[in-house]
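Engineer: Have a look at this fold, sequence not included:
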């Protein structure tokens, strides 16, 4: 089992759930960081101290920059955030290999972001 996990979700609508999951992991002795993948314009939610990695930081990993993610077109934004998240998590293959992922744990409406990320992880962890 992994000793470190990323708790990934949309903090603009699911922050309480993400914080709850992080506290459960902590109680089980697993270190974790909350990653916000909200695609709306960054607000005070993304600056919340409970979020370890805000969506604005993740969005910067998109090849076209954060503007590609925060474009105000939901479908395009979710796809762009998937690209940005994948690039963020790929920054070192060691980080991905440490994740012992059997299946995604989804706690928000960011299912498509997580599903796209999982396809990449599972293909690159062999």
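Structural biologist: Alright, I've got the coordinates. The structure displayed is predicted, hence computed values, not measured ones. Numbering: from 1, shown residues only.

Engineer: only C-alpha atoms for contact and neighbour calcs from this point on.
Structural biologist: Will do.

Engineer: in the helix or strand hosting residue 117, what's buried?
Structural biologist: Element membership for residue 117, per DSSP states H and E: helix 111-124. Buried residues in helix 111-124, defined by neighbour count with 16 or more other CA atoms under 10 Å: 111, 113, 114, 117, 118, 120, 121.

Engineer: Below is an additional structure, to be compared with the one above:
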């Protein structure tokens, strides 16, 4: 079973074994508006927790996607390069950005679970 965690920058990470799938939350994609471009890292790149993992451009703004955990990029969602609107359609599913081979699972403990993230977002309203 995979667990999902969230950052205060509205990224999510779903861990399955030692692979972490990273994307942005529904809240983040709603704030961005229509996503028109996604820049993804190279496979093989090592990214530290908090570093830029991808860039998203929308009709409203450009925004960095930060890595919620450290690891090596093992896969990128190439579908987003041709159809960046996939982020808006399914931010928490098919709209993922990168998959990282986790280098430090203990970093997950610093992130919010679903209930904590929901409370965090409600506090922003």
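Structural biologist: Nice, thanks for sending it over. Just so you know, these numbers come straight off a predicted model, no measurement behind them.

Engineer: Report the TM-score for the pair.
Structural biologist: After superposition, the two chains reach a TM-score (TM-score structural alignment, normalised by the length of structure 2) of 0.31; 74 aligned residues with a CA RMSD of 5.1 Å.

Engineer: returning to that earlier point: could the buried residues of helix 111-124 of structure 1 be laid out in a markdown table, adding distance to residue 27 of structure 1?
Structural biologist: Output for the buried residues of helix 111-124 of structure 1, formatted as a markdown table (distance: CA to CA, whole Å):
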| residue | distance to residue 27 of structure 1 |
| --- | --- |
| 111 | 25 |
| 113 | 27 |
| 114 | 24 |
| 117 | 26 |
| 118 | 25 |
| 120 | 29 |
| 121 | 26 |
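
Engineer: what about the helices in structure 1?
Structural biologist: 11-27, 55-59, 74-89, 93-98, 111-124 (DSSP state H).

Engineer: Remind me what the fourth one packs against, helices and strands.
Structural biologist: Taking 3 or more CA pairs under 8 Å, 6 or more residues apart in numbering; DSSP states H and E as contact, there are no helices or strands that helix 93-98 of structure 1 lies on.

Engineer: circling back to that earlier point, what is the helix holding residue 117 of structure 1 packed up against?
Structural biologist: helix 74-89.

Engineer: so residue 75 of structure 2 touches residue 101, yeah?
Structural biologist: No. Using CA atoms under 8 Å, residue 75 of structure 2 makes no contact with residue 101, being 9.2 Å away.

Engineer: remind me, longest helix of structure 2?
Structural biologist: Max-length helix for structure 2 by DSSP H is helix 114-122.

Engineer: follow-up on the earlier one: comparing residue 75 and residue 101 of structure 2, which residue is more hemmed in?
Structural biologist: residue 101 (21 against 18; other CA atoms under 10 Å).

Engineer: returning to that earlier point: and the helices of structure 1, which is most packed in?
Structural biologist: helix 55-59 (a mean of 25; mean count of other CA atoms under 10 Å).

Engineer: Quick check: which helices or strands does that one pack against?
Structural biologist: Contact analysis of helix 55-59 of structure 1 by 3+ CA pairs under 8 Å, 6+ apart lists strand 31-36, helix 74-89 as its packing neighbours.

Engineer: re earlier: and the longest helix of structure 2, what's buried?
Structural biologist: residue 117.

Engineer: tell me what it is packed against?
Structural biologist: Looks like helix 114-122 of structure 2 contacts strand 3-6 (3+ CA pairs under 8 Å, 6+ apart).

Engineer: For the helix or strand that the strand it packs on is followed by, name the packing helices and strands.
Structural biologist: With elements assigned by DSSP H and E, the helix or strand that comes after strand 3-6 of structure 2 is strand 11-16. The contact analysis (3+ CA pairs under 8 Å, 6+ apart) places strand 11-16 of structure 2 against strand 3-6, strand 19-24.

Engineer: Thank you, goodbye.
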